[in-house]
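Trainee: sequence unknown, structure follows:
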């Protein structure tokens, strides 16, 4: 019996875990290969400050819908094929960005590259197939934490690679190298993993195209929970409009808004069609799952991963301005926040396995709210080491909270794990868009307090969460029912 998590093993489920975090790591290297080279890209392509800001916005725009769509594809076709295709396909816009000669090509490539940020949800389903409930939080935490470190690895390695190659065009080869890595690993991944351990069943949704729910009330709840995702895309559109960086004209902006309304109505119609059986018969008790579980986790990931993405973007500038530091030094200090991912996220998953999902989430979310409350108090009178320590302590609660969220996601409904992970992951990006928009309008102190306030909303929502226990039921192709232990 293959029990326990043996970090230095590369056999069985551990081989799958290691290959999963490596795939996720590569997606984040590719997704964040622009920020560390921002200055030299601006110089080579002759971009304005507004155009650079636009590229940063476009880099995250597609990730919100992509996570939902990739979640559906993962449940339908399995993580082995889905991750391989994603890594190969998104190497193409990476190459396009590397050799872009103008702003328009670079903008389109960065927009498309936002889709690679959806890779995260594929591994969540893969890991849940290979690890039992009592090890799942730790395994998902390792997957998320070590994979997430890809953004920090890109920041540390790509400038060095650019310098090593040398010359004004060297950044292009550094970026292209990340695309080549993604392309090569897509083959390694496909040849070395299977969707499930030998003899296990890969459960697929009964219908494709939208998430299944198990009551009429939950159907309405799902339609309401989709609205913030479209709201975030509308916010991004506004940022690109004449009111923001003016990439889009007034007319194009209104066409985009109308398109988002139309897309929501089409998605709502598809969701109702997929779930129309609820209006003629009740779902048997053993096959039900409460959608409120998904909604609570969405809100928590909004506050945890949403704030991480936002804070990583602004922390170097915050330290530089507050303590009058050189930007390079401020960036090094701020990187301590991202470094915490290596241990914090697995730590949050381990705590969930050990002490229970709900209790762990309550403690970590309360710590997150207090942490951001403390960061709101930082000013130039603080000793610098204390400010960095406060940021790192806050970072622990943020990233451990992410680990605890995804220790719970795979325990709701096995055949829908990709879609649930996709929606929850998308909410993290929604949070980042909302927080960064708020940052453009308020002071740093108010920004941190806004995050703390949303964490308190998450804390209140947590009391609606039901601790996963007992078994969840899935139907095999032969009609027999399999009970999967959830703790």
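Mentor: Ah, there it is. Keep in mind the model is a prediction, meaning the values are calculated, not measured.
Trainee: rest of the way, CA atoms for contacts and neighbours
Mentor: OK.
Trainee: helices of the stretch 101-250 of the chain, start to end?
Mentor: Listed in chain order, the helices of the stretch 101-250 of the chain (DSSP state H, counting those that start in this stretch) span 103-113, 119-130, 133-148, 150-165, 170-192, 216-240, 250-274.
Trainee: who are the packing partners of the fourth one?
Mentor: Using 3 or more Cα pairs under 8 Å, 6 or more residues apart in numbering; DSSP states H and E as the contact definition, the elements that helix 150-165 packs against are helix 12-31, helix 170-192, helix 327-339.
Trainee: what of the first one?
Mentor: Other helices and strands packing on helix 103-113, by 3+ Cα pairs under 8 Å, 6+ apart, are helix 49-61, helix 91-98.
Trainee: give me the angle between the longest one and helix 12-31.
Mentor: Taking axes from the mean of the first three to the mean of the last three Cα atoms, to 10 degrees, one finds helix 49-61 and helix 12-31 inclined to each other by 160 degrees.
Trainee: isn't residue 83 right up against residue 188?
Mentor: No. In this structure, residue 83 is not within contact of residue 188 by Cα atoms under 8 Å, at 11.0 Å.
Trainee: between the two, which is the more surrounded one?
Mentor: Using other Cα atoms under 10 Å as the criterion, residue 83 and residue 188 rank with residue 83 on top: 30 against 14.
Trainee: could you point out which of the helices and strands packed on helix 150-165 sits nearest residue 48?
Mentor: helix 170-192 (18.3 Å; Cα to Cα).
Trainee: tell me which residues in the closest one are buried?
Mentor: For helix 170-192, the neighbour count (16 or more other Cα atoms under 10 Å) marks 170-183, 185-186, 189-190 as buried.
Trainee: need the residues that contact that helix.
Mentor: Helix 170-192 has contacts (Cα atoms under 8 Å, 6 or more residues apart in numbering) with 19, 23, 26-27, 29-30, 33-34, 37, 40-41, 80-81, 83-92, 94-95, 97-99, 158-159, 161-163.
Trainee: filter the residues you listed down to the buried ones, ChimeraX style.
Mentor: Applying 16+ other Cα under 10 Å to these, the buried members can be selected in ChimeraX as follows:
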select :19,23,26,27,29,30,33,34,37,40,41,80,81,83,84,86,87,88,89,90,91,92,94,95,97,98,99,158,159,161,162
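Trainee: re the thing from before, now the helices of the stretch 101-250 of the chain as a markdown table including distance to residue 339?
Mentor: Formatted as a markdown table, these follow (distance: least, Cα to Cα, whole Å):
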| stretch | distance to residue 339 |
| --- | --- |
| helix 103-113 | 24 |
| helix 119-130 | 18 |
| helix 133-148 | 10 |
| helix 150-165 | 7 |
| helix 170-192 | 21 |
| helix 216-240 | 28 |
| helix 250-274 | 37 |
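Trainee: what's the closest of those to residue 388?
Mentor: Residue 388 lies closest, by Cα to Cα, to one member of the helices of the stretch 101-250 of the chain: helix 150-165, at 17.1 Å.
Trainee: show me the longest helix that occurs in the chain.
Mentor: helix 292-323 (DSSP state H).
Trainee: put this next to the previous one:
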């Protein structure tokens, strides 16, 4: 059989219509990288704030978690607004709004004010909302069968977390604290200009003028929103939590083996592993279905969290465990948004993506606080916090096993087998 000529012609016309999408997705990825760098610019310099302000464990955890919380909740709004205004306007706006927040962080650190630093971290959370802009933007450039790949490539923009972990402490040592933040702010403004000049919307994208509250409410009525939000809170939330807290974890558990710069390098490797795995997870999900990829991801996270909780000697085993855990998280991130795309009405893609992305950010907000609260100074251990990850990850593994794969999703109201 040669197939239906009309259908073949329609597919060819659609592919021709979307030609040129990959450069646009790459541009969005670079913009996201800069946004993530700004969003995570406090964590790599936590030793500086600790020295200047003499912070306790609880204060450090709050300082690290505040940008994550705002960036998470703000994604609900930025995702819904992207449905209405498009990626070009939203990318530009978020990048420009983030630059003053970076300068406020610099000012708070310069005068040594912890309350002002928390306020600045709150404002800095705007940068973290950039993720919810890129998911619908990238997905609109590809047909549903390839959206796992598209969103996986865009998701590589989270390498900005690694850029921050690697370069921010080195810049601070070489050019100073204030100039470092001026460089980050300049990068945000420069990237905003490039986006405004070079970015264009997919021909398949149409603005949705539905009001914000009904739009979000409509997304919350879809079962896929809740299902993917829970899974993404584990895979992306775990990534954000470790990316934020890993420097603190390593320098606390292995103080004689790891200094601040070394912890930044290890965190950058952690981020790079997750970034490289994310598009692989999306591509594998396109081919084999997102469910099996998510199950492999969650199984890896649970087993590796247990291994890390044993606090093996710092070295090859520890390094390999964290890199493997990051890779598992990256595969899961790619799988979840490959699951979202075919399961979501196109006009609600931004709103659903925003809610799911927000859940992922919230998943990264609480673990640093938990780690700070459950730290045992007498044994120098975070074992309780890691055991909680094992328990929650195991529950997520069970839930994922009960969900229907994208190919099985026949009815909009279907949830569990």
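Mentor: Okay, I see it. These figures come from a predicted structure and were not determined experimentally.
Trainee: still on that earlier bit, out of the helices and strands packed on helix 103-113 of the first structure, nearest to residue 312 of the first structure?
Mentor: helix 49-61 (13.1 Å).
Trainee: between the helices of the stretch 101-250 of the first structure, which one is closest to residue 317 of the first structure.
Mentor: For residue 317 of the first structure, the closest of the helices of the stretch 101-250 of the first structure is helix 150-165, at 15.6 Å, according to Cα to Cα.
Trainee: report the angle between the axes of the closest one and helix 170-192?
Mentor: Using the same axes, to 10 degrees: helix 150-165 of the first structure against helix 170-192 is 130 degrees.
Trainee: which ones are touching residue 414 of the first structure?
Mentor: Applying Cα under 8 Å, 6+ apart, the residues contacting residue 414 of the first structure are 203, 472, 474.
Trainee: what separates stretch 113-128 of the first structure from the chain centre, distance-wise?
Mentor: 8 Å (Cα atoms, centre = their mean, to the nearest Å).
Trainee: same check, this time on stretch 132-143 of the first structure
Mentor: 17 Å.
Trainee: so where is it in the second structure?
Mentor: Mapped onto the second structure using TM-score structural alignment, stretch 132-143 of the first structure covers residues 143-154.
Trainee: show me what the matching stretch is in contact with.
Mentor: In contact with stretch 143-154 of the second structure (Cα under 8 Å, 6+ apart) are residues 15, 25-26, 28-29, 32, 134-135, 138-139, 141-142, 278-283, 285-286, 333-335, 337-339, 341-342.
Trainee: in it, what counts as buried?
Mentor: Residues 143, 144, 146, 147, 148, 149, 150, 151, 152, 153, 154 are the ones in stretch 143-154 of the second structure that count as buried (16+ other Cα under 10 Å).
Trainee: repeat for stretch 316-326 of the second structure
Mentor: Under 16+ other Cα under 10 Å, the buried positions of stretch 316-326 of the second structure are 318, 319, 321, 322, 323, 324, 325, 326.
Trainee: that stretch vs the first structure, average distance?
Mentor: In the superposition against the first structure, stretch 316-326 of the second structure averages 1.6 Å from its aligned positions (mean Cα distance after the TM-score superposition for the first structure).
Trainee: skip the chain neighbours and tell me the closest residue to residue 368 of the second structure.
Mentor: residue 61 (5.7 Å; Cα to Cα, 6 or more residues apart in numbering).
Trainee: actually, residue 258 of the second structure.
Mentor: residue 251 (5.6 Å).
Trainee: isn't that neighbour up against residue 259?
Mentor: Yes. Residue 251 of the second structure is within contact range of residue 259, at 6.0 Å (criterion: Cα under 8 Å).
Trainee: just tell me what residue 79 of the first structure corresponds to in the second structure.
Mentor: Aligned partner of residue 79 of the first structure by TM-score structural alignment: residue 87.
Trainee: now do the contacts for its match.
Mentor: Taking Cα under 8 Å, 6+ apart, we find residue 87 of the second structure in contact with 133, 134, 137, 200, 201.
Trainee: 7 Å instead, please
Mentor: Listed by Cα atoms under 7 Å, 6 or more residues apart in numbering, the contact partners of residue 87 of the second structure are 133, 134, 137, 201.
Trainee: what lines up with the last one in the first structure?
Mentor: This points to residue 201 of the second structure. So residue 201 of the second structure corresponds to residue 195, using TM-score structural alignment.
Trainee: gap between its match and residue 20 of the first structure?
Mentor: Using Cα to Cα, to the nearest Å, one gets 11 Å for the distance from residue 195 of the first structure to residue 20 of the first structure.
Trainee: so which of those two has more stuff around it?
Mentor: For residue 195 of the first structure versus residue 20, neighbours defined as other Cα under 10 Å are more numerous around residue 20 (29 against 19).
Trainee: how about that one: what's its closest non-neighbour residue?
Mentor: Distances taken as Cα to Cα, 6+ apart place residue 123 nearest to residue 20 of the first structure, at 5.7 Å, with adjacent residues excluded.
Trainee: residues touching whatever residue of the second structure lines up with the one you found, list them.
Mentor: Under the alignment by TM-score structural alignment, residue 123 of the first structure pairs with residue 134 in the second structure. If you count contacts by Cα under 7 Å, 6+ apart, residue 134 of the second structure has them with 28, 87, 154.
Trainee: closest to the centroid, which residue in the first structure?
Mentor: Centroid-nearest residue in the first structure, with Cα atoms, centre = their mean: residue 425, separated by 4.4 Å.
Trainee: assign it to helix, strand or coil.
Mentor: Following DSSP: H, G, I helix; E, B strand; the rest coil, residue 425 of the first structure is assigned to helix.
Trainee: aligned partner of it in the second structure?
Mentor: When the second structure is aligned by TM-score structural alignment, residue 425 of the first structure is paired with residue 357.
Trainee: for residue 374 of the first structure, same thing?
Mentor: Aligned counterpart of residue 374 of the first structure in the second structure: residue 307 (TM-score structural alignment).
Trainee: and residue 355 of the second structure, how many neighbours does it have?
Mentor: 28.
Trainee: so residue 123 of the second structure versus residue 159 of the second structure, what's the distance?
Mentor: Distance from residue 123 of the second structure to residue 159 of the second structure, by Cα to Cα: 21 Å.
Trainee: okay, these two: which has more neighbours?
Mentor: Remark: of residue 123 of the second structure and residue 159, residue 159 carries more neighbours, 26 against 23, as counted by other Cα under 10 Å.
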